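> Fold the following.
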Amino acid sequence: MSLASSLPSKPSTMTKNLKLIIKAVLPTTALLLCLLVINRYQILNGFSILSGDGYDYVISTTLLEHWFNFFTGQANWSDVLYFYPYGRSIAQTDAYLLVGVAYLPFRWLGFDPFIASEFSGSLIKSVGFVSMLLLTRRKVGLSLYGSVLAATLFTMSNGMTLVSYRLQLATVAFAPLLTHLVWNAIESLLNSEIKNFKIYGVLSGILFGAWCLSCFYMAWFFCFFATVFFILLFFTADTTARTLFYDRVRQNKSAVVLVLISAMASLIPFIWAFLPKSREVGVRSYEMVLSNTIYPENILQTGPDNWLFGPIYLKLLGFLWPGYVQRGAYYNSGFSLPLFILFALACYLIISHWRKHRQDRVFFICVMTTLVTWGLALNLGGKSAWFFVYSLFPGAKALNAVGTFQIFLAFPVVLLAIRYLSRAKLPPVILFLLTALLLVSELNKPYLNFHRQQELDRVALKAKHPDTCRAFYVSGWKGQDTMIPEFPEWINNYYAHNVSAMLIAQRIRLPTVNGIASFNPPDWSFGHPNNPDYDQRVLTYAQRHQVVGLCKLRLNDKTWEVITP
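Just a heads-up that it's a prediction; the model follows:
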């Protein structure tokens, strides 16, 4: 073979190698830049001030420290050492299991609990980025660039990053991963690839069960969305598709039963812990839930801390409705205007043309599911169709902050919007500018009010507790009424000492009767610790529950006192 005849293969080889490099470098670079942008404030201040405040962030870190103790063989998974001697206290709030798994390596590496908590959030977001990338690349059929953009927008979603200190909500990152697993399971069943069906089906069940033990809200939203999706898919399927599905199920009954049993088994820990607690503390009233549904103006409400659209939109609302006040606990979970417009265009085109393009039926169902479920959560003039969800859908009565559904909806909204953008034949310059606008629209300043060293000092003890101590309670902090000045006095007096007790309990592995959570025990009475009757309230509780070996920790000077009956 001559030298000349071999030359054409070199550019081809070089091109292939270049493509491989781009496939590896582009997503990795995008992910790193994404995490740097999200955490830019914390990086610039040397992680001295973190997102969140001294209450919610301490509670979430307490739960993560509990999982660290469990994984290192020092704790029972269902008892988190507060509200002692109540059992299954993991179910008083979200359980954070998957976040705890992400937290574990950073604690093993020696990072303090708050740094490890911050890094675990970044690891969870990385899972979401990679999962969205793979889903849109392999199932939706986007180009590499489109998939990277979708993954970046999903990870930087305004609604999530504004409340990034609520690490349980960050588990929305598992939505594309679970979708990918379920999609693979169904495809494998229809293609009679039963081994793969079993693998993907069992993994789907395990992930969903673990997700429920991490953040009930996000797992429930996924289940709610998926239920509506499959109902619509069933009723729009033709006879051939239904027959094929029925045949595959009949032919592989044992495999289907195995997957269903594994899914139910994966939910056992969640049901075992949470069902008795729901009966113990009761459920949300519909009146409470209604006030936290999604008001129409909140669809585009990105909040005042969104760089590009937040202040402009608030001024517009103030002009249109003088005296406008923000409504709903998560009023700022809305979408930027350019992303919403792309989503609306995607909905219009898919709905208009899906009968001509039958391969788009899955995306048509996705559009309809998004619109239907979003519409059910809307509050129109003080009325909401969420009443029917609250009354009929299992588990809905446990939800309060329905507005967080928009954090979940970032998943289908971004997916559909970028799918539309990837198919629009736009000039490269326009496409570049629009991509830049989409990315800048997600930039915001998170709620930064957690002073790390200050909080580490709060839970640092001078001496070990007395050997006779079997449980403890804490005093109030000096100046507790104004511990966090922007919070009202009653919140400071409910939270400040209780959250300190919770984290101290994890650090010294000694249970405390104190604590505060989404659902407190029915005889909880540990607020206002600087009132004269506080010690007597604690003693009455201890006697009622036959708590022995009770000690008191004075938070201000970190001294211990053995309480004698």
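
> Going by C-alpha atoms from here, please, whenever you check contacts or count neighbours.
Noted.

> Quick one: residues contacting the residue nearest the centre of the chain.
Closest to where the C-alpha atoms of the chain average out (C-alpha atoms, centre = their mean) is residue 169, at 1.9 Å. Residue 169 makes contact with 160, 215, 217-218 under the criterion C-alpha atoms under 8 Å, 6 or more residues apart in numbering.

> Out of those residues, name the ones that lie in helices.
160, 217-218 (DSSP state H).

> which residue ranges form the strands in the stretch 401-550 of the chain?
448-451, 471-474, 550-554 (DSSP state E, counting those that start in this stretch).

> Would you mind finding the most buried of these?
Across the strands of the stretch 401-550 of the chain, averaging neighbours per residue (mean count of other C-alpha atoms under 10 Å) puts strand 471-474 on top, at a mean of 26.

> Identify the residues contacting it?
Strand 471-474 has contacts (C-alpha under 8 Å, 6+ apart) with 84, 497-498, 501, 510-514, 538, 547-555.

> another one to check against the first:
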Amino acid sequence: MFNIASTKIDKSKISLKEVIVVSVIYLCVISFILRVQLETGFNILTGDRYDGLIENSLLEHWYNVFRGKSAWNIVGYFSPYPNTLGYNDGYFLYGLIASFFRFSGIDIFLSAELVNIVLRTIGYYSFYALCRRCIGLKPFLAITGASIFTLNNNLVLQSGHAQLLSVALSPLLTLLLYRYMLFLTSGNSRKKAILYGSASGILLGSWLLSTFYMAWFFIFFTMILTIFIVLISYWEKRRHNESFIRPSFNAYEIIIPAIVTLLSFLPFLIVYLQSAKKVGVHHFGEVLSYTPRLTNLLNPGDTNFLFGKLSQHYFSIFPPNFQLGGEFMVGFPPVILIVSLVSLIYFFKNSAFTIESVLIRSLLLAVILSLLLMIKFGNHTLWKLVWELVPGAKGMRVTARYALFLNFPITVLVVYFLGKVARYKYKGLTIILACLLIMEQINLGRSQWLNRQEQLNFIKQAEEPPPSCRSFFVSGQRLDESLNKKDDATYNVYAHNVDAMLLSEIFALRTINGFSTFNPSDWDFGFQPHETYISRVDNYINKHHIQTGLCEYDLYTSRWHTHTGISTLPLKVQ
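Coordinates of the predicted model:
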């Protein structure tokens, strides 16, 4: 329909000075993000006692896979069910990176934190490259965009869900897709078109197997964007009475990347389609309860550096049923919203028919439609159409997380608009806006609650399981925690199950325990009421006929025992 190769791209070489400046700013950004870790000598890490350890167990699963100790699609928990990787995000790319650190001798918890750092590094530099090479922005604005994207106010308080950090892959995949379209439509290099198209498919397939939410959001947004590009191009061609340009490309440049992409999707499809049949999907009533109101999207949070006090004052007047905390802390700071609104007016007022204008207007409309789709008005939302019609939508519960992804295209729009403003001799205003846009992304909240040394001690005091053990379950709770949290409902559901998940990967031994996004239909391993816990375990054991080789690990004493169904007896480790 149009030739993407006709766009103007900054092809100038990046100087050493530019590399140094970009890297210095990156170090400032990442140091702020990691301030708690740096202050504690990397003893307090991203995540918490529950979700943090679940992630660690899944990363360790991939380490076991690469060591030949586990099947790739069967994690340690929910024994004897097969294909258990599909009960949660797969964390494949995370595990691949973490395994590099684990093979280097770094402990399981620090390796997980280093994965987060690697992802943020990829996000920062790929966003910078996107701004410089694809959009043609000057270094100052490219740094501004990369800083806004990496600091990301509305992601700070959600970083305990480490899978959401994979939004950092968005600019990298966009770069690959852009290069693919560039070579595809220009006809200059068939090999490069095939290379970039195949690389895009491999990354997207790996992303889906790693963190479903952000990968699906990328696909969904790209679908909306593509529709608008086609519609606006068609409209403008008709309005200007121009004929359509047929790009010159070979069929192999589409067929080969398509085949590679399909093959890359197969592991994801094998795992998650089977899991969906077993455990079902999220009901819309549950999805609706996690759909944000406009209020949520306008609330930058009371720990925002510039607007925290204002937010605390204003949003405190809303009733509790507006759910302003938790998963709903996804609001955008005001300056980026105002600049986005001004850019909307500017780009539609100045609408000359060029490939550049088509792309930017399509991007604006895709963002607007995305926001309209995800907002809840009373108990009604257009997201129901998405949930019913778009494949994969029923696998997601927290619609509010789409706002975390939308920070990416919104930031692209804003820095592109600033580039336009700077061309009209408003350089001073551009600098002021850029500084405000970066500063308002600074959030003083934290999501670092996982005590590394405590968790290392927990692993160290666990003795090796007896050779006769084929699987196990846990009984009791950690001695140093249980006395203070015996009446904590969340603790009594999560803690012992999460401990079992972690130990199952440490010892490469499957456990019947576990807790995930989806649990098996016969899962009944909450600790309370503790008087019936063992009998519920026995019911599960008898149903699945796994009495042989089943061991019991007592979290209270850190010892292995035989299981009789009535009491625990010491089991000597050979």
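
> From the contacts of strand 471-474 of the first structure, list the buried ones, please.
Buried by 16 or more other C-alpha atoms under 10 Å: 84, 497-498, 501, 510-514, 538, 547-553, 555, out of the contacts of strand 471-474 of the first structure.

> related to what we said a few turns ago, buried members of the contacts of residue 169 of the first structure into PyMOL, please.
The buried subset of these, as determined by 16+ other C-alpha under 10 Å, is captured in PyMOL by this line:
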select buried, resi 160+215+217+218
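
> Please identify which helix or strand holds the counterpart of residue 93 of the second structure in the first structure.
Using TM-score structural alignment as the criterion, residue 93 of the second structure maps onto residue 98 of the first structure. Using DSSP states H and E, residue 98 of the first structure sits within helix 97-108.

> any idea how far the closest residue to residue 365 of the second structure other than its chain neighbours lies from residue 361 of the second structure?
Leaving aside its chain neighbours, residue 365 of the second structure sits nearest to residue 228 (7.3 Å; criterion: C-alpha to C-alpha, 6 or more residues apart in numbering). Computed as C-alpha to C-alpha, to the nearest Å, the residue 228 of the second structure to residue 361 of the second structure distance reads 8 Å.

> same question, residue 383 of the second structure
For residue 383 of the second structure relative to residue 361 of the second structure (C-alpha to C-alpha), the value is 23 Å.

> Residue 207 of the first structure -> the second structure?
In the second structure, residue 207 of the first structure lines up with residue 203, judged by TM-score structural alignment.

> So what's the residue count around its match?
20 (other C-alpha atoms under 10 Å).

> so what's the aligned partner of residue 57 of the second structure in the first structure closest to, chain neighbours aside?
By TM-score structural alignment, residue 57 of the second structure lines up with residue 62 in the first structure. Distances taken as C-alpha to C-alpha, 6+ apart place residue 503 nearest to residue 62 of the first structure, at 4.9 Å, with adjacent residues excluded.

> quick one: the one you found and residue 56 touch, right?
No - Residue 503 of the first structure is beyond contact range of residue 56, at 11.7 Å (criterion: C-alpha atoms under 8 Å).

> Looking at those two, which one has more neighbours?
When residue 503 of the first structure and residue 56 are compared for neighbours, residue 503 comes out ahead with 28 against 17, by other C-alpha under 10 Å.

> Quick one: end-to-end distance for stretch 469-488 of the first structure.
End-to-end distance of stretch 469-488 of the first structure (C-alpha to C-alpha): 34 Å.

> chain center to it, what's the gap?
Taking C-alpha atoms, centre = their mean, to the nearest Å, the mean C-alpha location of stretch 469-488 of the first structure is offset from the chain mean by 28 Å.

> Likewise for stretch 124-133 of the first structure?
13 Å.
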